[in-house]
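# got a sequence here, can you build the structure:
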Amino acid sequence: MALKHVLLASTLSIVALAAPALSRKPQQTAPAAPSAEATRYGSWGVDLSGMDRSVKPGDDWYRFVNGAWTDRTKIPDDRSSFGAFIVLRDLSEMRLRGLIEGYSPTDTANPDRRKAATLYRGYMDEAAIEKLDAQPLTQRLAPIQAAKTKAALAAEMGASMGGFGASFFGVGVSDDAKQPDTYALYLRQGGLGLGDRDLYLDPKFAPQVARYRQYVAQLLGMAGWPDAAAAADKVVAMETRIAEAHWTRAQSRDRDKTYNPVTVAELKAQAPGFAWDPFWQAAGLTKASRVIVAQNSAVPKIALVFADTDLETLKAWQAFRIADDISPLLSKRFADAQFDFRSRFLNGQPKERDRWKRAVSFTERAIGEGVGRDYVALYFPPESKAKMDVLVGNLRVALAGRIKNLAWMSPATKEQALAKLQGFTVKVGYPSKWRDYTALEVRPGDLVGNAERASKFEWDYRRNRLGGPVDKAEWGMTPQTVNAYYNSVKNEIVFPAAILQPPFFDPKADDAVNYGGIGGVIGHEISHGFDDQGRKSDGNGVLRDWWTAEDATKFEAQAVRLGAQYEAYSFEGLPGLHINGRASMGENIGDLGGVMIALDAYHASLGGKPAPVLDGFTGDQRFFLGWGQVWRTLFRNEALRQQLVSDPHSPGQIRAVNPLRNVDAWYAAWKIDPSQKQYVAPADRVRIW
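Below is the predicted model:
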């Protein structure tokens, strides 16, 4: 079940859970299955057994911190990558399983638990799913097969917002970036089943396109579509035309250029090739009079592709996208077909995840806060929230000090920056109010129907708010999500309960390690408010230029230098692939700012007293170990390729070290000199925040 109505405002996370990081050492023993409790790291927060002290810190920092762990760890067969984030995700998954399997589908006292139990059990009923085989798909393809006009296909695209299938255009309802107290309608480029435009247009990815074509033909054939191979050729050719119209990832990050409000009538006039009226009607958006278009020059070109493409190809495209969307919920032959392409081929994952794991994911996508409430009650102690409040407060003070002392920023811009920092909202652990799932209908024995109704429930929840006041208390992640984010339009940072565990945070660990771990994450999210795109909103979340022209130029110059550092890395086994410095700029600035701010906050927390030495490590050394440890990760080459092409986050091994190469205190703490490989001369170190 793919939820298509994502937040279109600037929401930036610390990590993509499927995103791998870099390590290629032999993998010998599988990690033990996680228990229902978080694993503590050493006696004071760092896994000393995971280090490789035969390596100089300045020659290979990642290996120094994580080398022994890398050597003894194997990526589980049901993962395309593995590391600190995945360990916590597995833990969260096990805890949720315990909760959900304890729920009753006949619970009349707690409807959310009853619905969660029904969703989960429906997913686990393999016998019923096998018996139905292709029937749920066949039912949902009937309107596509019967379509006589392109207008009918445009209507199917609109209906896909609350169901299965896809559209040439993504639509969402989110906070208006220039009127942040009001919900607005956003429209963006879409239509690509393979993902990023570069996968279609760069010759390096010809094998991926060829295998994708086979997959399209395979699913169409399984769905009983006539002449599936020929239809697949036309579908991929059409998507390639759409890819040619798409903006690049770097272009699509520019918040100034992607805010283009027009009336619905103006959009129809600018992009006349698409059947807009049936699209809006089927999406339930007929009352919308205004839409904010993201990639405005791409939309008319994509509409032209729709106009130029014959009806049968459009029908085959939508039939494939429905089949691709619904396959994980169908019989084994369909689920296996999708897994073989999307997980095994594209991401190198050898084995499908256990069914209970997929059932947990399915259930929490449908009713996430309904199970999240119980998760928090069991697994988020009050002491964690209290200590986090202190950490966040110290980091805000640290960034304020940095802003005041910036040599390159003018007093006028400093005043605005400090006002923005003062206006930050901080959310820790769980929402102050929980989602109401009363309107979500769940029926026993109807897995596909439940998935469809859950998608419709979520879409209706969002579209019905259009034009109304923004709910400032709403969360964009569930408490059991191992992640964190900054939202520029709400000017808020959010830290779900599930990430507030070792190695990121442990109330019983050394403060230096906590500041290096969760402190760096907090600093990362705060820094998103001042990265190359987050900086464009003011303290009230309004997208506007509050910088002097000279300060903006200085900032951009430093950002370009930082991007060049990341683009210089190469990856064994992936010739010609590099980090996209522009596309990953916000995350890279977030990491650099996060480390600098967290280190200042740690120093301030000492209250003028010297840091103790633990097991021979100074306070600053433990801080940097804490940062390096959270990025321990292994990857499969296929997954790394996907990340470099489509993910804004740099690989974990790079995140562990590159920010530190610009931090003077890292050199002093580990006595790193010009003879060591990762040394950067002081004049070449990037100084932003």
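# please count neighbours and contacts with C-alpha atoms only from this point.
OK.
# number of nearby residues for Gly98?
A count of nearby residues for Gly98, using other Cα atoms under 10 Å, gives 12.
# specify the local secondary structure of it.
Here Gly98 is helix, with the state taken from DSSP: H, G, I helix; E, B strand; the rest coil.
# ok, it - contacts?
Contact analysis of Gly98 by Cα atoms under 8 Å, 6 or more residues apart in numbering lists nothing.
# one more: Val428?
For Val428, the contacting residues are Lys385, Met388, Asp389, Val494, Phe495, Pro496, Ala497, by Cα under 8 Å, 6+ apart.
# and the fifth one, how many neighbours?
It stands for Phe495. Neighbour tally, Phe495, other Cα under 10 Å: 27.
# now the second one
Using other Cα under 10 Å as the criterion, Met388 is surrounded by 22 other residues.
# what are the contacting residues of the helix or strand hosting it?
Assigned by DSSP states H and E, Met388 belongs to helix 382-405. Residues from elsewhere that reach helix 382-405, judged by Cα under 8 Å, 6+ apart: 414, 417-418, 421, 428-429, 500, 506-507, 515, 519, 522-523, 597-598, 600-601, 604-605, 689.
# picking that back up, how about the contacts of Val428 in TSV, adding distance to Leu91?
Rendered in TSV, the data for those read as follows (distance: Cα to Cα, whole Å):
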residue	distance to Leu91
Lys385	19
Met388	21
Asp389	24
Val494	20
Phe495	17
Pro496	14
Ala497	12
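# closest to Gly348 out of those?
Of all the contacts of Val428, Gly348 sits closest to Pro496, with 29.3 Å by Cα to Cα.
# Proceed likewise with the subsequent sequence, for comparison:
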Amino acid sequence: MKKTILAASVASLLLLSACSQPTKQSQTVSLPAATETTSAQLGRFGIELDARDETTKPGDDFFQYAGGTWYKNFDMPSDKTRYGAFDKLAEQSETQIKAIIEEISMASELSDEQQMIADFYASFMNAEQINQAGISPIQPVLDKLNNISTMPQLTEAFGRAWLDGSVSPISGGMGFNRLDPNQYQMSIAVSGLGMPDRSYYLEDNERFISIRAAYVQHIEQMLNFANVENAADRAKHILALETKIAEAQWPREKRRNRDLSLNQIERANLSSQYPNFAWDNYFAQTEYQVPHLNVSQPEPIKNVINIINNEPLSVWKDYLTYHTISNHADLLSDDIFNANFDFYGKTLNGQQEPRPRWKRAISEMSGTQSLGFAIGKTYVEKHFPASSKAQMAELVENLRKALGERIENLDWMSEATKVNAQAKLAAFNPKIAYPDVWQSFTGLDIKADDLVGNVVRMRQFFRSDSAAKELAKTDRERWGMAPQRVNAYYNSSFNEIVFPAAILQPPFFDPNADPAVNYGAIGAVIGHEMGHGFDDQGSKSDANGIQQNWWTDQDRAAFELKADALAAQYSAYEPIEGNFVNGRNSLGENIGDVGGLAMAYHAYKLSLNSQEAPIIDGTTGDQRFFLAWAQVWREKRTEQSMLSQLKAGTHAPGKFRALAPRNHDAWYSAFDVKEGDALYLAPEQRVRIW
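Now for the predicted structure:
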């Protein structure tokens, strides 16, 4: 569903402070420490063998072979649009956090952060009060929008869109200077669409025409909650406006090109190069001094400025009004929430029922611009064994060694480029499980009876904290995800790979699983994140995180040929008739998958010290390695969710991520895959990059 706090508005990528925790300490809640087990949690050695469909040949459909029985028998929960390993762990994390919050809430004396957690949860769970309030909690913002009468006032509304919980066709997010990662820098981009991708506005077929019609009806319904007159006509104008914005945007595959999106400019020169927009009014709302910026989409910004100046002010006011209501729907009365869910949940994603209120509360609380790190501190104390961090660190170093050997043996890369590649690999900074220094929430005011007020005050807290650090040296202790998030990431500016605690569980990681399983699952995930440092875009930054070319022209050309072949391979996958994987937009992730799997397999073989892996329950070590990979990507999706992933996502759907092994010779030997099998690739067609 559409997020309550939009990431596409002003000051969206707030800088997270990594300070000591509050000094005030009353009697704090003491929770049991994480426990350790001595046997694998899945099956006998870390894989669910009974999930396989052994009637399917691995070489015809490895996704089905590895998890087809599970796929056939698993019923998608009605509040889900997809379900797989990530979702299972996310549900587990939610249940654990709910128990933590309930235990905290029952205690008589709490620390400041624990009180914030208890009060925010209470404010979200007070459905009776929320329903009585209706739309009134956001009425002051709606009144302010309704009173806009000049273009400078409209520009100011765009500038404070993130604080107001609205949107702006021009967004500014604070990130890192790609030419000097020690500096923060705001990036200016085109944003402001209500549907997942520009294709939803521009593709002229029955599916998207139907979605657009439903969107207009949805907009009308949301405007009616604010008693907007002639809502049906105004909804049509909003769709027409967003269609113009969509036409101005670059396609996603173009937006991810770091060469095209690096266009730095001094703040003083912005008005001369991008005229006819009141930049001073815009930035005055943000608290940022913005000495220098990066314009990630130059021509689209100019086109959107033209749209802003040529579209009637009344349409812009309606546009902002609609998005303000929609973006706050999760915080408002059930009638508003349910109307918003009907479109964003059911129509766009095929979700049959809303998630329970307690899960929505935890989701709202768990982000990095919410109380995610306050909750995460207790989460890791209770649910993350200290020994897992040490074992994970060892795996990371094993993967680093494997990739180093692979780089040294590349036959398409010159010695000069290898030196730079090895330097970048050596400089990788792994962050595992949780921050060493926890974020401070000092000064944040959370009340048990003011849900919308709590969210507004959190926006202001994080925005002010970010603006205060704008001119300081970047904080490399900063984490972009809370520990309870089931995910991992690579940050090119800091050349760091980050693995939150919640992903370090089965089926990804189990200290007691067979080594082949851990290497095929979390090992390949580690390799995937390392691979982002060497994918088609991450490879444009050096060991210090500076965007610059460290390749010879010949080596870069050889790399691009391989990347093009992989893009073509994935672009041939057709999950929905007429709708293919965007192999170019997902290229970085696909390089991460294929390369990460190769690194992990290499590291696994090194771990065996030239010994043969044992046969366990009839499976060889290589079979367990590849099965572990495929079972990580086991998932079910609604067709609507699949479409959204194809159009707006940067990852290929799990079914096709599970097929990455078809580029690896060892997979063919492990499962006796031969010419004539559906997934067979001739050796010269197998893409080997890293």
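# picking up where we left off before, most neighbours of all the contacts of Val428 of structure 1, which one?
Ranked by neighbours (other Cα under 10 Å), these are led by Phe495, which has 27 neighbours.
# and the helix or strand hosting it, what does it pack against?
According to DSSP H and E, Phe495 of structure 1 maps onto strand 492-496. For strand 492-496 of structure 1, the packing partners by 3 or more Cα pairs under 8 Å, 6 or more residues apart in numbering; DSSP states H and E come out as strand 425-429, strand 485-487, helix 520-528.
# what range in structure 2 matches the next helix or strand after that strand?
Next helix or strand after strand 492-496 of structure 1 toward the C-terminus (DSSP H and E): helix 511-514. Under TM-score structural alignment, helix 511-514 of structure 1 corresponds to residues 515-518 of structure 2.
# out of the contacts of Val428 of structure 1, who's nearest Gly45 of structure 1?
Of the contacts of Val428 of structure 1, the one sitting nearest to Gly45 of structure 1 (Cα to Cα) turns out to be Met388, at 16.1 Å.
# ok now stretch 559-568 of structure 2, how far from the chain's centre?
From the chain centre to the centre of stretch 559-568 of structure 2 is a distance of 24 Å (Cα atoms, centre = their mean, to the nearest Å).
# where in structure 1 does that stretch align, residue-wise?
The aligned range for stretch 559-568 of structure 2 is 555-564, by TM-score structural alignment.
# in the stretch 251-400 of structure 1, which spans are helices?
264-270, 276-283, 298-308, 311-326, 332-338, 346-347, 355-379, 382-405 (DSSP state H, counting those that start in this stretch).
# no wait, the stretch 1-150 of structure 1
Taking DSSP H, counting those that start in this stretch as the criterion, the stretch 1-150 of structure 1 contains helices spanning 61-72, 84-102, 111-124, 126-132, 135-146, 150-159.
# of all those helices, which one is nearest Glu567 of structure 1?
Using Cα to Cα, these put helix 61-72 closest to Glu567 of structure 1, at 17.9 Å.
# to which residue of structure 1 is Ser541 of structure 2 aligned?
Under the alignment by TM-score structural alignment, Ser541 of structure 2 pairs with Ser537 in structure 1.
# still on that earlier bit, in JSON lines, list the helices of the stretch 251-400 of structure 1 along with distance to Trp459 of structure 1.
JSON lines is the format used below for the helices of the stretch 251-400 of structure 1 (distance: least, Cα to Cα, whole Å):
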{"stretch": "helix 264-270", "distance to Trp459 of structure 1": "20"}
{"stretch": "helix 276-283", "distance to Trp459 of structure 1": "9"}
{"stretch": "helix 298-308", "distance to Trp459 of structure 1": "22"}
{"stretch": "helix 311-326", "distance to Trp459 of structure 1": "16"}
{"stretch": "helix 332-338", "distance to Trp459 of structure 1": "25"}
{"stretch": "helix 346-347", "distance to Trp459 of structure 1": "29"}
{"stretch": "helix 355-379", "distance to Trp459 of structure 1": "12"}
{"stretch": "helix 382-405", "distance to Trp459 of structure 1": "32"}
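# which one, of the ones you listed, ends up nearest to Tyr215 of structure 1?
Comparison of those against Tyr215 of structure 1 by Cα to Cα identifies helix 332-338 as nearest, at 7.8 Å.
# have a look at how far, on average, that closest one is from structure 2.
By mean Cα distance after the TM-score superposition for structure 1, the fitted helix 332-338 of structure 1 averages 0.5 Å away from its aligned residues in structure 2.
# in the match of stretch 559-568 of structure 2, what counts as buried?
Residues of stretch 555-564 of structure 1 classed as buried by neighbour count (16 or more other Cα atoms under 10 Å): Phe555, Ala559, Leu562, Gly563.
# could you find the counterpart of Ser610 of structure 2 in structure 1?
Ser610 of structure 2 maps onto Gly608 in structure 1, by TM-score structural alignment.
# oops, could you answer that again for Asn349 of structure 2 instead?
Using TM-score structural alignment, the equivalent of Asn349 of structure 2 in structure 1 is Asn347.
# distance of its match from Trp631 of structure 1?
19 Å (Cα to Cα, to the nearest Å).
# do Arg79 of structure 1 as well
17 Å.
# out of those two, which sits in the busier spot?
Higher neighbour count among Arg79 of structure 1 and Trp631: Trp631, with 27 against 21, using other Cα under 10 Å.
# please pull up the equivalent of the more buried one in structure 2.
Under the alignment (TM-score structural alignment), Trp631 of structure 1 maps onto Trp633 of structure 2.
# contacts for stretch 683-690 of structure 2 next, please.
Here stretch 683-690 of structure 2 has contacts from 403, 406-407, 410, 531, 559, 562-563, 565-566, 591, 594-596, 598-599, 662-665, using Cα under 8 Å, 6+ apart.
# let me redo that: stretch 451-462 of structure 2
Against stretch 451-462 of structure 2 from outside (Cα under 8 Å, 6+ apart): 14-16, 120, 123-124, 137-138, 162-164, 331, 369-370, 443-447.
# onto which residues of structure 1 does stretch 425-442 of structure 2 map?
Aligning stretch 425-442 of structure 2 against structure 1 (TM-score structural alignment) gives residues 421-438.
# tell me the contacts of the aligned partner of Ser584 of structure 1 in structure 2?
Under the alignment defined by TM-score structural alignment, Ser584 of structure 1 corresponds to Ser586 in structure 2. Contact analysis of Ser586 of structure 2 by Cα under 8 Å, 6+ apart lists Ala567, Gly649, Thr650, His651, Ala652.
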